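>>> Take a look and give me a structure for this.
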Amino acid sequence: ARFRGAGLVPFNPQAVLLKLDVKLRTPTPSRPSTANTTPWVSQTPSNLTEALSQTTLVRNRIARHQGSSPTPLFETVVALAKGTERLAHENTLLSAEVRTLQAANEALSKRRRAKKARVREGGALIVEDAQDIIAQEDVDEQVRRDVRAAGGSRREGQQSRRRCRICGKAGHNVRTCQEAVDISSSSDSF
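Just a heads-up that it's a prediction; the model follows:
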């Protein structure tokens, strides 16, 4: 009975249209989301936030892609891949640097702890403590050798005092050497 009252059975489209309460109006244009009033520009991301924004842009463009040229879409994907690759490489380098610095800090703190372990008068000395002290002394000796070796190379770069070629003494040269004067005066007398 309801289908008949609506004009659907028997099929009567005119009766259906008469029963509809339609008010015609102009559709409003769709607005961009309020969170992103300015759309993200496709560029190579340099940090995590930009990479996430780039990912959102790529998703939106893929969702809106309807038969238009895919070139801008491919350029965006290439920029995203390039930025992600750069971030991955940077992350790898930073991780390696962190590991190196942690190892250096551990060695430094070990050295500092070893310096505090001193044999007290009348106290018992444990074998492990003695080994640590000996190891620390070896490390200190190696550091001293390295400093001496580095110091020796620094001295090579410095100028040494000039010496006389005749007598080998410092403080004068051939022109002012007394022995040269004595030698020349004795050769003149012949």
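
>>> C-alpha from now on. contacts and neighbour counts both.
Will do.

>>> what comes up buried for the host helix or strand of Glu156?
Element membership of Glu156, judged by DSSP states H and E, is helix 127-157. Buried residues in helix 127-157, counted by 16 or more other CA atoms under 10 Å: 132-133, 136.

>>> Please generate a structure for the following sequence too, so the two can be compared:
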Amino acid sequence: MENMKTGFRGTGLVPFNPDAILSRMDIRIHTPTPPSLPPSHIPDWVSQTPHNTTKALSQAFLVRSIIVQHHSSFPTPIFKATDPLIKGIEYLANTVTILAFENHDLRLTNMGLSKCRHAKKIQLRLEGALTIQEANDIISQKEMDIQIKRDRQQNRRNSNREASTNRCCSKCGITGHNARICSNDNIDPKLLDSA
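This next block holds a predicted model:
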């Protein structure tokens, strides 16, 4: 109970005496300093060559934050000088990334083509030396194979044309028209038997 009375007396509530509390307060008016990050939050900056856009931009923003925290310099002229550099770095990083992908694709394509060429050379090496006559025979055989393929394709095209041109009227059996426009009223008995 005594503890509670002392607490009320200390706060100036019982007996009511606000002057006693104000006299004990030491009021000093001062302007607060701007908050700065403690040194543990600022990572030590080590200059490194960025290998992608993300690393380049994070390094640029880290340099900007270090410039802002430096108290003896006014950062606006420095920012005007560094902004174009940051944009240039970002552009170059994006360009390098695109070129790296294109280069990778070209290398894969080139490897595929060189494997085909290399396989042909290996096949010739395994068979031994070619005489001029054997080389001419191989070339003529390839030309004949190509000609056979062309002939087969031509025959397929011609057979498709013949199938489309051999159509005839279902009423009279004459080619050149169909049953809708047939002027012949006589029905061919051969066509009735086939149906």
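
>>> what TM-score comes out when they're superposed?
The TM-score (TM-score structural alignment, normalised by the length of the first structure) is 0.37; 104 aligned residues with a CA RMSD of 4.6 Å.

>>> related to what we said a few turns ago, could the buried residues of helix 127-157 of the first structure be laid out in CSV, adding distance to Leu52 of the first structure?
CSV is the format used below for the buried residues of helix 127-157 of the first structure (distance: CA to CA, whole Å):
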residue, distance to Leu52 of the first structure
Asp132, 51
Ile133, 54
Gln136, 50
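
>>> which one of those sits closest to Arg144 of the first structure?
Gln136 (12.2 Å; CA to CA).

>>> name the element the residue nearest to that closest one when sequence neighbours are not counted belongs to?
Excluding the flanking residues, the one nearest Gln136 of the first structure by CA to CA, 6 or more residues apart in numbering is Ala114, at 6.5 Å. Using DSSP H and E, Ala114 of the first structure sits in helix 71-116.

>>> is it true that Val77 of the first structure touches Leu57?
No: contact criterion CA atoms under 8 Å: Val77 of the first structure and Leu57 do not qualify, at 9.7 Å.

>>> quick one on the thing from earlier: need the next SSE after the helix holding Glu156 of the first structure, C-terminal direction.
Following helix 127-157 of the first structure in sequence order, the next helix or strand is helix 178-188 (DSSP H and E).

>>> in that next one, what's buried?
Ala180.

>>> ok, back up a step: tell me which other helices or strands the helix holding Ala114 of the first structure touches.
On a contact count with 3 or more CA pairs under 8 Å, 6 or more residues apart in numbering; DSSP states H and E, helix 71-116 of the first structure meets helix 48-64, helix 127-157.

>>> Make a markdown table out of these and add distance to Ser184 of the first structure.
Shown next, in a markdown table, are those (distance: least, CA to CA, whole Å):
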| stretch | distance to Ser184 of the first structure |
| --- | --- |
| helix 48-64 | 85 |
| helix 127-157 | 36 |
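
>>> I figured the residue nearest to Gln136 of the first structure hits Ile134, correct?
No: counting by CA under 8 Å, Ala114 of the first structure stays clear of Ile134, with 9.8 Å between them.

>>> list the contacts for Asp182 of the first structure?
Under the criterion of CA atoms under 8 Å, 6 or more residues apart in numbering, the contact list for Asp182 of the first structure is empty.

>>> give me that answer again for 10 Å
Neighbouring residues of Asp182 of the first structure by CA atoms under 10 Å, 6 or more residues apart in numbering: Asp188.

>>> again with Leu106 of the second structure
Counted by CA under 10 Å, 6+ apart, Leu106 of the second structure has contacts 100, 112.

>>> Repeat that for Val68 of the second structure.
Taking CA under 10 Å, 6+ apart, we find Val68 of the second structure in contact with 62, 74-76, 78-79.

>>> what about the helices and strands packed on helix 71-116 of the first structure, which gets the closest to Gln14 of the first structure?
Minimum separation from Gln14 of the first structure across those (CA to CA) falls at helix 48-64, 37.7 Å.

>>> Can you give me the buried ones in that closest one?
Buried residues in helix 48-64 of the first structure, counted by 16+ other CA under 10 Å: 50-51, 53-55, 57-58.

>>> what's that helix packed up against?
Secondary-structure packing of helix 48-64 of the first structure (3 or more CA pairs under 10 Å, 6 or more residues apart in numbering; DSSP states H and E): helix 71-116.

>>> The helix it packs on to helix 48-64, inter-axis angle?
Orientation check (axes from the mean of the first three to the mean of the last three CA atoms, to 10 degrees): helix 71-116 of the first structure against helix 48-64 gives 160 degrees.

>>> okay, the angle between helix 71-116 of the first structure and helix 127-157?
110 degrees.
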